[in-house]
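Trainee: Sharing a model that was predicted from the sequence below.
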Amino acid sequence: MKNHVKIGCSSFYNSFWKNVFYPQNLPSKKWFEFYCQHFDTYEFNGSFYKFPTVRIFQNWYNKTPESFLFSVKVPKEITHIKKLIDCESRLNDFYNICKEGMKDKLAAVLFQFPPSYAFSREKLHAIIGILNYNFKNVVEFRHESWWNDEVWNAFKENNITFCSVSYPNLPQTIFKDFPILYMRFHGIPRLFHSSYSTEELREIYRQIRSKKGFIYFNNTASEAGILNALELKRMTV
């Protein structure tokens, strides 16, 4: 069966990747163009740190190939500071900016909550109640209490994807029965640094080969992320 999983990274502007991925003489202003020659998706994390504008997303849209797709992270003011409380208007603005700026190149909208955000029914209902279901919503938790049937059943009923994460001290479950497969590899045991072995990547590919979705490598504090992404991509060809 043909593989429909798109593979990419969660950053690209990375001096560790020089001579490993980027040619030595390639100026940094051309790094993203070079990235797009090898990958067809990118996880845009800049919006987590600074609320984006339509113009910023339009610029990204215009510099990428026709079939390129972006997954975009929700600003931390919504997920980490306010933790969804009194955020309806702000989140609606974000959705609209994504739609207007990224247009047909928008893949998923990623909500990533902090490790301190533990499960409660109140929080689960808050998530379900605030999302715009015209978008592919993916939720990443970093507290193990969210790994439970009540959450998974509620997400499936509401067409929300539970993010598969490779993160220290969290379950390594690969979730394959949500609307899309969405995986983020952060590095274990050393967060953002550690590499995944060929054997680990081969086992991941064995599990996801017939699925549709996205895999992003966020172990980008070294050369590990780009090397892992390239190796896994080669397995899918």
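Mentor: Good, I have the coordinates. Residues are numbered from 1 along each chain as shown.
Trainee: Please make it C-alpha for all contacts and neighbour counts, starting now.
Mentor: Fine.
Trainee: residue ranges of the helices in the protein, please?
Mentor: Here the chain has its helices, by DSSP state H, at 31-38, 46-49, 54-62, 76, 88-102, 121-130, 149-157, 198-208, 224-236.
Trainee: how about the third one: buried residues?
Mentor: Neighbour-count burial for helix 54-62 flags 57, 58, 61 (criterion: 16 or more other CA atoms under 10 Å).
Trainee: for the longest one, same thing?
Mentor: Going by neighbour count (16+ other CA under 10 Å), the buried part of helix 88-102 is 91, 94, 95, 97, 98, 99, 100, 101, 102.
Trainee: So which residue is dead centre in the chain?
Mentor: residue 43 (5.1 Å; CA atoms, centre = their mean).
Trainee: Presented hereafter is structure B, for comparison with structure A:
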Amino acid sequence: MSPSRTQKTAPAGDLFSAPPGHDDAARRVPPVDGIRVGIGGWTYAPWRDNFYPKGLVQRRELEYASRELSSIEINGTFYSAQKPATYAKWAAETPDSFVFSLKAPGRITQSGALARNIKAAQAFVDGGLAEFGTRLGPILWQLAPSRVFDRDDVAAFLDGLPRELEGRALRHVLEVRNDSFRDPDYLRLARERKVATVYTDSDEYPSLADITGDFVYARLMRSRADVSTGYADAELDAWAARARAWAGGGDPTDLPHVGGVGEAGARPREVYLYFISAAKARNPAAAMALLQRLGAR
């Protein structure tokens, strides 16, 4: 699934040429029991020293990263939506099994009443996301830390989110960053709308492991620069066990919940885990180490 050591040190133009008799389609990291693992973005200068092969041209970084990981969260769309041709280009550079998640524009979620931005949310979805085709994964709506839980406003926003795009069901996930969302009423609301809630593994923001949608989305923010894989072996083992539990319909009891463990019921789920921020230079190594534990590499 991964390029060989010889390929990694080959000239940039030859990095992704399949050896004779081998199918380049095998050069990918498929999901394992519905579990996908990745990082935020693919353009970061320090990764050119510890993730990307020496000499790899920048325009091929997505091509390479998408064959080492099973998903990437696109953060650039938080700052501005891209042109449809750009989305199409990104999709074309990745294997068939690869999936992107997209962070919706902050201008929609970071200020003002959410309910007033429903048309903007629809415009973002209609602005070219169909170009991703089957590579379109969850759409992440990140709220500002200052936004307190307003049931009516959140309900109106979730009710207004588009549910389909050219015949394909859309998956939405909400990242809440204010302690006021530690409220059973929020859990009921999100479950009624079948919108997932991010599990944010961070001391800065509230961490809710309560399952509110039909998939699980975790953003892991504790990588450390002094650990080559970002996380210690025992920590990666624990995340592998949690990912398997979520995928199998379980609800890890060692993570913080607002409601009761298992309230969402037990059924198989897709799982998306992203190593985000913290010691960012270590995040690709953390993702690949977790994929190895899951048997994807």
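Mentor: Cool, got the structure. The structure displayed is predicted, hence computed values, not measured ones.
Trainee: coming back round to it: what does the residue nearest to the centre of structure 1 align to in structure 2?
Mentor: For residue 43 of structure 1, the aligned position in structure 2 is residue 73, judged by TM-score structural alignment.
Trainee: doesn't residue 103 make contact with that match?
Mentor: Yes. Using CA atoms under 8 Å, residue 73 of structure 2 is in contact with residue 103, at 7.1 Å.
Trainee: circling back: from what I see, the residue nearest to the centre of structure 1 and residue 6 are in contact.
Mentor: No. Counting by CA under 8 Å, residue 43 of structure 1 does not reach residue 6; the two are 11.0 Å apart.
Trainee: How about the contacts made by the equivalent of residue 141 of structure 2 over in structure 1?
Mentor: In structure 1, residue 141 of structure 2 lines up with residue 111, judged by TM-score structural alignment. Residues in contact with residue 111 of structure 1 (CA atoms under 8 Å, 6 or more residues apart in numbering) are 73, 74, 79, 137, 138, 139, 140.
Trainee: 7 Å instead, please
Mentor: 73, 74, 79, 138, 139, 140 (CA atoms under 7 Å, 6 or more residues apart in numbering).
Trainee: again, but for residue 156 of structure 1
Mentor: residue 178 are the contacts of residue 156 of structure 1 under CA under 7 Å, 6+ apart.
Trainee: what residue of structure 2 takes the place of it?
Mentor: In structure 2, the residue paired with residue 156 of structure 1 is residue 191, using TM-score structural alignment.
Trainee: Just confirm residue 219 of structure 2 contacts residue 273, I think it does.
Mentor: Yes. Using CA atoms under 7 Å, residue 219 of structure 2 is in contact with residue 273, at 6.0 Å.
Trainee: How about the aligned residue in structure 2 for residue 130 of structure 1, nearest residue that isn't a chain neighbour?
Mentor: Using TM-score structural alignment, the partner of residue 130 of structure 1 in structure 2 is residue 160. Counting by CA to CA, 6 or more residues apart in numbering, residue 160 of structure 2 lies nearest to residue 118, which is 5.8 Å off, once chain neighbours are set aside.
Trainee: Translate the one you found into the numbering of structure 1.
Mentor: In structure 1, the residue paired with residue 118 of structure 2 according to TM-score structural alignment is residue 88.
Trainee: what's the distance between its match and residue 96 of structure 1?
Mentor: Going from residue 88 of structure 1 to residue 96 of structure 1 by CA to CA, to the nearest Å gives 12 Å.
Trainee: For the aligned residue in structure 1 for residue 36 of structure 2, list the residues it contacts.
Mentor: The equivalent of residue 36 of structure 2 in structure 1 is residue 6 (alignment by TM-score structural alignment). Residue 6 of structure 1 makes contact with 40, 41, 213, 214, 215, according to CA under 7 Å, 6+ apart.
Trainee: wait, which of the residues you listed is closest to residue 179 of structure 1?
Mentor: Using CA to CA, the shortest approach to residue 179 of structure 1 within these belongs to residue 213, at 8.7 Å.
Trainee: what about the aligned partner of the closest one in structure 2, how many residues close to it?
Mentor: Taking TM-score structural alignment, the alignment pairs residue 213 of structure 1 with residue 271 from structure 2. For residue 271 of structure 2, the neighbour count with other CA atoms under 10 Å is 23.
Trainee: Residue 271 of structure 2 is in contact with residue 213, isn't it?
Mentor: No. Residue 271 of structure 2 lies out of contact with residue 213 (CA under 7 Å); the separation is 11.0 Å.
Trainee: Which residue is the nearest non-sequential neighbour of the corresponding residue of structure 1 for residue 98 of structure 2?
Mentor: Superposed on structure 1 with TM-score structural alignment, residue 98 of structure 2 falls opposite residue 68. Leaving aside its sequence neighbours, residue 68 of structure 1 sits nearest to residue 40 (CA to CA, 6+ apart; 4.8 Å).
Trainee: okay, now that neighbour: neighbour count?
Mentor: 17.
Trainee: who touches it in this structure?
Mentor: By CA under 7 Å, 6+ apart, the residues touching residue 40 of structure 1 are 6, 68, 69.
Trainee: distance between stretch 73-89 of structure 2 and the chain's centre?
Mentor: Chain-centre distance of stretch 73-89 of structure 2: 15 Å, with CA atoms, centre = their mean, to the nearest Å.
Trainee: sorry, that was for stretch 99-111 of structure 2
Mentor: For stretch 99-111 of structure 2, the distance to the chain centre is 12 Å (CA atoms, centre = their mean).
Trainee: what residues does it touch?
Mentor: 70-75, 77-81, 117, 120-121, 135-144.
Trainee: Stretch 215-225 of structure 2 too?
Mentor: Here stretch 215-225 of structure 2 makes contact (CA under 7 Å, 6+ apart) with 196, 198-202, 230-231, 269-279, 282-283.
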